[in-house]
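Visitor: please find the sequence and the predicted model below.
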Amino acid sequence: MKSEIKEELNPESVKSEPLSVQDLHELYDPIKDQIEERLAEFQRIWETASDEDLFREMVFCLLTPQSKARICWRAVERLERKCLIASGEPCQVQEELVGVRFNQRKAEYVCLARSMFSHRSLRTTLAGFPSHAAAREWLVANVLGLGYKEASHFLRNIGLGEDLAILDRHILKNLALLGVIDKVPESPTKRRYIEIERQMTAFSSQAGIPMGQLDLLLWYKEAGEIFK
């Protein structure tokens, strides 16, 4: 199963000045410690979190397509306060998704995922894969609402996916500005997603900025903060 919510990408939207590796490092060097600490926090989630904690991060990533991360996290916090992540009906979940686009469909995704992991441990399931990429393939195939971007985001946020690319529109735009890709794809296929991920991995090595840090750096460039 794949996400039915497509990222709205406009190939003509990349109008900014090209970026160089030097430009990146001028942005990266002052905030490197903050980025490393954020990634360490994600790693601690995997080391210490319960299944419920892990599922909360999955809910967040199910909500994020075409919606602002801060708004989605506030919605998750409301759901948690009202005990709706564990037991809410789709209509109850939807009421708390204020400001989240496609909230009816996403509420259904949350409840379907909860039903799936009520019969199996999310932690045990993820720990059973030989690689982060293999875990992502399983998530995309089995959790409705998680495409490659959302599954990569979820795994990174629980400390399992620093080597995976989270190719949202902001990252793709900046990869084009850096010359890593020729243009921003409207809706990347699986093959194109993996190809861009490989190109981003090669660039991160060339630039001397690890993949997980590069993602947060480019997100910071667009949003002005280091979040999730």
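Guide: Arrived safely, thanks for sending. As the structure is a prediction and not an experimental result, all values here were calculated from the model.

Visitor: CA only for contacts and neighbour counts going forward, please
Guide: OK.

Visitor: helices of this structure, start to end?
Guide: Remark: helices assigned in the chain by DSSP state H are 21-28, 32-48, 51-63, 69-81, 84-87, 90-95, 103-117, 122-127, 132-142, 148-157, 169-177, 190-207, 211-223.

Visitor: the second one - contacts with which helices or strands?
Guide: Based on contacts counted as 3 or more CA pairs under 8 Å, 6 or more residues apart in numbering; DSSP states H and E, the elements that helix 32-48 packs against are helix 211-223.

Visitor: buried ones in the helix it packs on, by neighbour count?
Guide: By neighbour count on 16 or more other CA atoms under 10 Å, the buried set for helix 211-223 is 211-221.

Visitor: that one packs against which elements?
Guide: helix 21-28, helix 32-48, helix 169-177, helix 190-207.

Visitor: contacting residues around the second one?
Guide: Contacts of helix 32-48 from elsewhere in the structure, counted by CA atoms under 8 Å, 6 or more residues apart in numbering, are 54, 156-160, 212-213, 216-217, 226-227.

Visitor: A further structure is provided below for comparison with the first:
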Amino acid sequence: MDLELYRPTKPLPTGRLSVLTREELLRHRLEHRNAVKRRLEEFAALKKASATRLFYELCYCILTPQSKGLVCDRIVADLAGRGVLLEPVTRRGELEVALQRTRFWRTKTRHILEAWRRFGPCGEEPLDALLREAGCFQSPVDFRDWLRERMRGVGVGLKETSHFLRNIGYGDGLAIIDRHVIRCLAELGVLGAAEGSIRSEGDYRRVESMAAAFSLRLQIPLAELDLLLWSAKTGYIFK
């Protein structure tokens, strides 16, 4: 695996689960354990990636809110391959054209430019330097919260920061609470009918803690559980 290149991520097919129970989830896990392991190993390999490669992954997470992950992944691969993300300020026009395939592309363009200024390889706080601080925190959640504060102003909240960390191998103990995961947790009886609405960071933390408790009961690590739940509704393991 070349850690410097950003290639489109290959979806690993699993098939959807029309009815999700704990028994079906455990069967889904057993059937697709090799695919899940492969994807998590790909994430873990990026712990050794350069500041530039990490910046590409951050760009992906900036693009994904209310946009399709597959589309965002292809956009980042295209922009990285053409060198646009290495000089986004001078090539802003090309960046804007590419991002028009996502929702809120004007805002996301500004966020990527700000992220480049602050967290790019020559920025104020390159991502590889920030990630070296992970060992200073008592838990992955504490580190996530600290990093989220550092990243204010570039369009990433708790979910996107968790997503970024998971995709570069720092996802142990973190949940990525999106609509697919919320739907699964509701079907599994983890969330009540009125508990899946996330309108604030407090709501996110509440659902995250419930997902973490469920993960412990099933003895499935959160990073793995997220891939299993997401694939149960989409039909494939992605990122």
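Guide: Received the coordinates, thanks. Quantities reported herein were computed from a predicted structural model and do not represent experimental measurements.

Visitor: ok so, going back, tabulate the helices of structure 1 (a markdown table), appending distance to Val184 of structure 1.
Guide: A markdown table is the format used below for the helices of structure 1 (distance: least, CA to CA, whole Å):
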| stretch | distance to Val184 of structure 1 |
| --- | --- |
| helix 21-28 | 19 |
| helix 32-48 | 25 |
| helix 51-63 | 22 |
| helix 69-81 | 21 |
| helix 84-87 | 35 |
| helix 90-95 | 32 |
| helix 103-117 | 26 |
| helix 122-127 | 31 |
| helix 132-142 | 22 |
| helix 148-157 | 15 |
| helix 169-177 | 6 |
| helix 190-207 | 10 |
| helix 211-223 | 15 |
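
Visitor: return the most buried member of those.
Guide: helix 148-157 (a mean of 26; mean count of other CA atoms under 10 Å).

Visitor: so how far does it sit from its counterpart in structure 2?
Guide: Here helix 148-157 of structure 1, set against structure 2 after superposition, deviates by a mean of 0.4 Å using mean CA distance after the TM-score superposition for structure 1.

Visitor: same thing with stretch 196-204 of structure 1?
Guide: So stretch 196-204 of structure 1 averages 1.1 Å relative to structure 2 (mean CA distance after the TM-score superposition for structure 1).

Visitor: what stretch of structure 2 does that stretch fall on?
Guide: Taking TM-score structural alignment as the measure, structure 2 aligns residues 207-215 with stretch 196-204 of structure 1.

Visitor: what of stretch 119-128 of structure 1?
Guide: Going by TM-score structural alignment: stretch 119-128 of structure 1 matches residues 124-133.

Visitor: and Gln206 of structure 1, how far is that from Ile71 of structure 1?
Guide: In this view, Gln206 of structure 1 and Ile71 of structure 1 are 35 Å apart by CA to CA, to the nearest Å.

Visitor: contacting residues for Val97 of structure 2?
Guide: With contact set as CA under 8 Å, 6+ apart, Val97 of structure 2 has no partners.

Visitor: the equivalent of Glu95 of structure 1 over in structure 2 and Gln66 of structure 2: what is the separation?
Guide: Alignment note (TM-score structural alignment): Glu95 of structure 1 maps to Val97 of structure 2. Distance, Val97 of structure 2 to Gln66 of structure 2, using CA to CA: 18 Å.

Visitor: check Phe164 of structure 2 too.
Guide: 16 Å.

Visitor: same check on Ala134 of structure 2?
Guide: From Ala134 of structure 2 across to Gln66 of structure 2, the span is 29 Å (CA to CA).

Visitor: over to Gly155 of structure 2?
Guide: 12 Å.

Visitor: which one of these two is surrounded by more residues?
Guide: Gly155 (19 against 9; other CA atoms under 10 Å).

Visitor: what sits against the closest residue in space to Tyr220 of structure 1 that isn't next to it in sequence?
Guide: Nearest residue to Tyr220 of structure 1, sequence neighbours excluded (CA to CA, 6 or more residues apart in numbering): Ile226, at 5.5 Å. Contacts for Ile226 of structure 1 (CA under 8 Å, 6+ apart) come out as 34-35, 38, 216-217, 219-220.

Visitor: not counting sequence-adjacent ones, nearest residue to the residue nearest the centre of structure 2?
Guide: Central residue of structure 2 (CA atoms, centre = their mean): His163, 2.2 Å from the mean position. Spatial nearest neighbour of His163 of structure 2, excluding adjacent residues (CA to CA, 6+ apart): Ile176 at 6.0 Å.

Visitor: that neighbour -> structure 1?
Guide: Counting by TM-score structural alignment, the partner of Ile176 of structure 2 is Ile166.

Visitor: mind listing what that match touches?
Guide: 148-150, 152-153, 215.

Visitor: please redo it, this time with the cut-off set to 7 Å
Guide: The contact partners of Ile166 of structure 1, taken as CA atoms under 7 Å, 6 or more residues apart in numbering, are 149, 152-153.

Visitor: from these, which is closest to Lys173 of structure 1?
Guide: Lys149 (14.6 Å; CA to CA).

Visitor: with adjacent residues omitted, what lies nearest to the closest one?
Guide: If the residues on either side of it in the chain are set aside, Lys149 of structure 1 comes closest to Ile166, at 5.0 Å by CA to CA, 6+ apart.

Visitor: also Met200 of structure 1?
Guide: Per CA to CA, 6+ apart, closest to Met200 of structure 1 is Val180, 6.8 Å.

Visitor: ok, the equivalent of Arg38 of structure 2 over in structure 1 to Gln43 of structure 1 distance?
Guide: Residue correspondence to structure 1 (TM-score structural alignment): Arg38 of structure 2 is matched to Glu37. As judged by CA to CA, Glu37 of structure 1 and Gln43 of structure 1 stand 10 Å apart.
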